[in-house]
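# A predicted structure for the sequence below; I have some questions about it.
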Amino acid sequence: MPEETFVIAGASLAGAKAAETLREEGFTGRVVLIGEEIERPYERPPLSKGFLLDKEQREKAHVHEADWYDKHEVDLRLGVSVAAIDRAAHQVRLSTKEPIGYDKLLLATGASPRQLEVPGSRLQGIHYLRTMADSAALKQALAPGGRRVVVAGAGWIGLETAAAARSYGNDVTVIEPEPAPLHAALGPELGAVFAALHREHGVDLRLDQGVAGFWGAGQVSAVVTSGGAEIPADVVIVGIGARPNTRLAEEAGLEVSNGVLVDASLRTSDPDIYAAGDVANAYNPLLDRRIRVEHWANALNGGPAAARAMLGQDVTYDRVPYFFSDQYDLGMEMSGIATPGEYDEVVFRGDVEGREFIAFWLSGGRVVGGMNVNVWDVTGDVQALIRSGRPVDTTRLADPATPLADLV
């Protein structure tokens, strides 16, 4: 019987962890891991955190040691991409024109930053953050300090890079069209907490306005807001979200809608093709809905889940979404979904002003999201509350003397 070949399109965290899992689960066939970057697979959180702040070395971000792939007989192809999928022939064609047959295919192609298409958007000095090279270039731009930095977007990337820019001693202005930072992710209640945090650290927050354009002669020198203000800028960081990289799936005729549509086993509309990580819009049985999650934990856990499903194991990927962030002296972990419209109440436990608390988002009396801020070792209990789906007593929920485990 011919040796099976599993191809992974995307040498990302999800792709690398899938390859690792295939070997751990005893798969002895050929594993081909294909990535368009020349950097071997790495984790992305350090790009806006430790690596950008010059607190962590580049090597710490890598998923595996350099020799891991050879030792585990994973054919790692860097600097090359999958150009097309021929589903009928069970074959992918690389950007080098080389064809590779597959028995199973995993799409781990991730997402790309949304571009700000306004006048002047091609000027030098405007940065997007997605790759290790992007982070290295941004660090070089910020590290001298004394620069005028404008951040477009007060989402997670925008706020983390704003905090990094301030840590280097730069003047920072953040422009955000919503009424609060992180409004689309957390709502106004927690948005106000992060607004106060950044203002206390000297960030000029310009809310309820967007970016209308950029000025400069080759190099950006100012940002023009939708309100007509002109803000001097030496460095601009654009963090306005990301789009899933679905071109391959679309051209192959797979079902796509805000990502590659997959079932609870991360299987696409083609039974031999799977998708994981940022690119996958997956049905989550716990939430009884589709979600596309761009956070680190989804790639970390989704890649292995897809690998097991590719091996024919019975897989149900129903994890509670999880995310973490570090900004100045604030560290937080977020579990669940807390976007406006998904909840009807926010309950706080602890010292909000002192930024040592847990926030719970509730819908119909049930916890749907939880964020622990400078409070640790509670994520398991928070996620258990979400998974239980049971109504909680909000008085006890707000009481730090009541163990969270007693509420599950």
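Nice, I can see it. Numbering: from 1, shown residues only.
# Please make it C-alpha for all contacts and neighbour counts, starting now.
Fine.
# just so I have it, where are all the helices in this structure?
Assigned by DSSP state H, the chain shows helices spanning 13-24, 45-48, 68-71, 132-142, 156-167, 183-186, 188-200, 247-251, 296-310, 379-388, 394-398.
# Tell me what angle the fourth one forms with helix 156-167.
Put plainly, it is helix 132-142. 40 degrees (axes from the mean of the first three to the mean of the last three C-alpha atoms, to 10 degrees).
# packing partners for helix 132-142?
helix 45-48, strand 126-128 (3 or more C-alpha pairs under 8 Å, 6 or more residues apart in numbering; DSSP states H and E).
# so what's Ile8 up against?
Gly15, Ala19, Val31, Val32, Leu33, Ile34, Leu105, Leu106, Leu107, Ala108 (C-alpha atoms under 8 Å, 6 or more residues apart in numbering).
# Just the buried subset of those, please.
Gly15, Ala19, Val31, Val32, Leu33, Ile34, Leu105, Leu106, Leu107, Ala108 (16 or more other C-alpha atoms under 10 Å).
# The first one against Gly303, yeah?
Yes - shown here, Gly15 and Gly303 form a contact pair, counting by C-alpha atoms under 8 Å, at 5.9 Å.
# Between the two, which contacts overlap?
In contact with both Gly15 and Gly303: Ala108, using C-alpha under 8 Å, 6+ apart.
# if we can go back for a sec, can you check which of the helices and strands packed on helix 132-142 gets nearest to Ala282?
Ala282 lies closest to helix 45-48 among the helices and strands packed on helix 132-142, at 22.0 Å (C-alpha to C-alpha).
# which outside residues touch the closest one?
52, 56, 61, 129-132, 135, 157, 160-161, 164, 296.
# quick one: which of the residues you listed has the most company?
Thr161 (29 neighbours; other C-alpha atoms under 10 Å).
# List the residues that contact that one.
Neighbours of Thr161 in contact, by C-alpha under 8 Å, 6+ apart: Ser48, Lys49, Val151, Ile237.
# how about 7 Å then?
By C-alpha atoms under 7 Å, 6 or more residues apart in numbering, the contact set of Thr161 is Ser48.
# for comparison:
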Amino acid sequence: MKQSPIVVVGTGQCGFKAIETLRHSGYHDQLIFIGDEQYIPYQRPPLSKAFLRGDIAEHSMKLTSPVFFDDFEIETLFSTKVTSMDANAHTIYLDNGERLHYSKLLLALGSRPRTLDIPGASLEGVHFLRTLDDAKFLSAELNSGDHTILIIGGGYTGLEVAASLRIRGHNITLIESSDRILSRVVSPSVSYFFEDLHKHHGVRILKCTIPTCFLGDQRISAVELSSGEIIECDTILVCIGNVPEVGLAISAGLEVGDGIRVNTFCQTSATDVFAAGDCASFPSWRYGRNIRLESVQNAIDQGKAASNAMLGKPTHYDPLPWFWSNQYNVRLQIAGLSNGYDRMEIEKGKHPGSFSVQYFRAGQMICTDSINNTRAYMQARQSLELSLQYRTERNISSD
């Protein structure tokens, strides 16, 4: 009897790394790759940076070519959505009416932008930035002259978009609900550095305020803030974070928390169902809790780990997270998570404006931020990697 295929749902970097790993690791049976976007897998980081600035073309973001799927005999179902699944029957159901049986299933569903439930949220000119279509639509709309743009959210994406659009000559106002930008991920010193950087480039930043109403007839014309101020604008970009895609998992009865819950081998609570990438919440010995990471590094590494687990070669997945952000001529590099730090040290770099911040908890370094200071970043990251390896091996041996 023919074995059912391995099915990978999600055609982002995580899903692509998974199918690539499966084929390169010797899996030669039927492999099906499903995603709701029309495109072959592409890089998402350039969407808020080089692509939005017009510095790179669409084709240069592709992770592969159509020939790859033919050469490795991978069946692709693009522009296709999985509407439901029956984990007990090892079956998924598609929006075209078909159903597929699987031997192993990987959910690499990613995340979606968090929305705003306020009056006027459906007006024309209100944008989100998650997919290539989002970026193409926004970029095309902004090609006609200078625009007055309001960006909601002072996290990585909001700041990267602010920099990209300011470089294109648009008028930018950015609002942040907290008392500082990047407040959830970096120390005040790094926040203030980037606030000064954006103000120097002409971005207006308003803190401790949120939008309460979008104003306009068919198209956005202004925003009313909780402070009472009304800001005129013709374009809005909502960048208030993402939420994991867990609807399919919930409907199938899988365990869900902040993401689809998996064990250290990327296995969900259902037999033969795995999850990885932005949608997956996994146990971290290093941080003593379940974590969910939204990063290219995690998408690639966890996609590979999940594939190996599906092939019967599981390894404990507990990585050192790392991230980066490019804004104007500044590169921010982060390794680790700074949550819960009780001490920090700031070290000046060799070049003007360069510095690093190291975060400690109970005497142990847990994270580093570096501003245009790559050498110091790599040294700190290596120290964190060695510490992680020791702690992981110690925890595994005690199990």
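In hand now; what should we look at? Since the model is a prediction, treat every value here as computed from it, not as a measurement.
# Got a TM-score for the pair?
With the length set by TM-score structural alignment, normalised by the length of structure 2, the two chains reach a TM-score of 0.94; 388 aligned residues with a C-alpha RMSD of 1.6 Å.
# returning to what we had before: mind putting the contacts of Ile8 of structure 1 in a markdown table, distance to Gly191 of structure 1 included?
Below are these laid out as a markdown table (distance: C-alpha to C-alpha, whole Å):
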| residue | distance to Gly191 of structure 1 |
| --- | --- |
| Gly15 | 33 |
| Ala19 | 38 |
| Val31 | 44 |
| Val32 | 43 |
| Leu33 | 40 |
| Ile34 | 39 |
| Leu105 | 40 |
| Leu106 | 36 |
| Leu107 | 34 |
| Ala108 | 31 |
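# Which single one of these is nearest to Thr246 of structure 1?
Among the contacts of Ile8 of structure 1, Leu107 lies closest to Thr246 of structure 1 (C-alpha to C-alpha), at 9.1 Å.
# State the distance from that closest one to Glu98 of structure 1.
Taking C-alpha to C-alpha, to the nearest Å as the measure, Leu107 of structure 1 falls 18 Å from Glu98 of structure 1.
# Could you do Ala136 of structure 1 as well?
32 Å.
# Have a look at the two and say which one is more surrounded.
More crowded of Ala136 of structure 1 and Glu98, by other C-alpha under 10 Å: Ala136, with 16 against 10.
# nearest residue to that one other than its sequence neighbours?
In space, and not counting its chain neighbours, Ala136 of structure 1 is closest to Leu52: 7.1 Å by C-alpha to C-alpha, 6 or more residues apart in numbering.
# same check, this time on Lys62 of structure 2
Among residues not flanking Lys62 of structure 2 along the chain, Tyr42 sits closest, at 4.1 Å (C-alpha to C-alpha, 6+ apart).
# so who does the one you found touch?
Gly12, Met61, Lys62, Leu63.
# Can you tell me how far it is from His127 of structure 2?
20 Å.
# again with Arg343 of structure 2
Relative to His127 of structure 2, Arg343 of structure 2 is positioned 39 Å away (C-alpha to C-alpha).
# Would you mind telling me which of the two has the busier surroundings?
For Arg343 of structure 2 versus His127, neighbours defined as other C-alpha under 10 Å are more numerous around His127 (19 against 13).
# what lines up against the more buried one once you look at structure 1?
Under the alignment (TM-score structural alignment), His127 of structure 2 pairs with His127 of structure 1.
# what about the residue nearest to its match when sequence neighbours are not counted, neighbour count?
Distance criterion C-alpha to C-alpha, 6+ apart; nearest residue to His127 of structure 1, sequence neighbours excluded, is Ile237 at 4.8 Å. By the criterion of other C-alpha under 10 Å, Ile237 of structure 1 has 22 neighbours.
# for the one 3 residues further on, same thing?
Here the number of neighbours of Ile240 of structure 1 (other C-alpha under 10 Å) works out to 19.
# Show the contacting residues for it.
Arg114, Ala152, Gly153.
# how about 6 Å then?
Gly153 (C-alpha atoms under 6 Å, 6 or more residues apart in numbering).
# how much space between it and Leu116 of structure 1?
Ile240 of structure 1 sits at a distance of 8 Å from Leu116 of structure 1 (criterion: C-alpha to C-alpha).
# The residue nearest to Ala136 of structure 1 and Leu138 touch, don't they?
No - in this structure, Leu52 of structure 1 is not within contact of Leu138 by C-alpha atoms under 6 Å, at 7.5 Å.
# now the strands: where do they sit in the stretch 151-300 of structure 2?
171-176, 204-207, 211-216, 220-225, 230-232, 235-238, 242-244, 256-257, 259-261, 273-275, 280-284, 289-291 (DSSP state E, counting those that start in this stretch).
# Next, the angle strand 211-216 makes with the first one.
Pointing back at strand 171-176 of structure 2 there. Going by the same axes, to 10 degrees, strand 171-176 of structure 2 makes 150 degrees with strand 211-216.
# Mean per-residue distance, strand 171-176 of structure 2 versus structure 1.
Compared with structure 1 after the fit, strand 171-176 of structure 2 shows a mean deviation of 0.5 Å (mean C-alpha distance after the TM-score superposition for structure 1).
# okay, and that strand goes to which residues in structure 1?
Going by TM-score structural alignment, strand 171-176 of structure 2 sits over residues 171-176 in structure 1.
# Contact partners for Phe149 of structure 2?
Small correction: residue 149 of structure 2 is Ile, not Phe. Listed by C-alpha under 6 Å, 6+ apart, the contact set of Ile149 of structure 2 reads Ile172, Cys233, Thr235, Ile236.
# Out of those, grab the one that's most surrounded.
Ranking the contacts of Ile149 of structure 2 using other C-alpha under 10 Å puts Ile236 first, with 27 neighbours.
# That one and Leu142 of structure 2: what is the separation?
11 Å.
# Please tell me how far the residue nearest to Arg168 of structure 2 when sequence neighbours are not counted sits from Ile167 of structure 2.
Excluding the flanking residues, the one nearest Arg168 of structure 2 by C-alpha to C-alpha, 6+ apart is Arg53, at 6.5 Å. Per C-alpha to C-alpha, Arg53 of structure 2 is found 7 Å from Ile167 of structure 2.
# between the two, who's got more neighbours?
Using other C-alpha under 10 Å, the more surrounded residue of Arg53 of structure 2 and Ile167 is Arg53, with 18 against 14.
# What's the match for the residue nearest to His127 of structure 1 in structure 2?
Using TM-score structural alignment, Ile237 of structure 1 pairs with Leu237 in structure 2.
# Tell me if I'm right that its match and Gly153 touch.
No - if you go by C-alpha under 6 Å, Leu237 of structure 2 and Gly153 don't touch, sitting 8.8 Å apart.
# Start and end of stretch 218-238 of structure 2, how far apart?
End residues of stretch 218-238 of structure 2 are separated by 18 Å (C-alpha to C-alpha).
# For it, which outside residues touch it?
Residues from elsewhere that reach stretch 218-238 of structure 2, judged by C-alpha under 6 Å, 6+ apart: 123-128, 148-152, 209-215.
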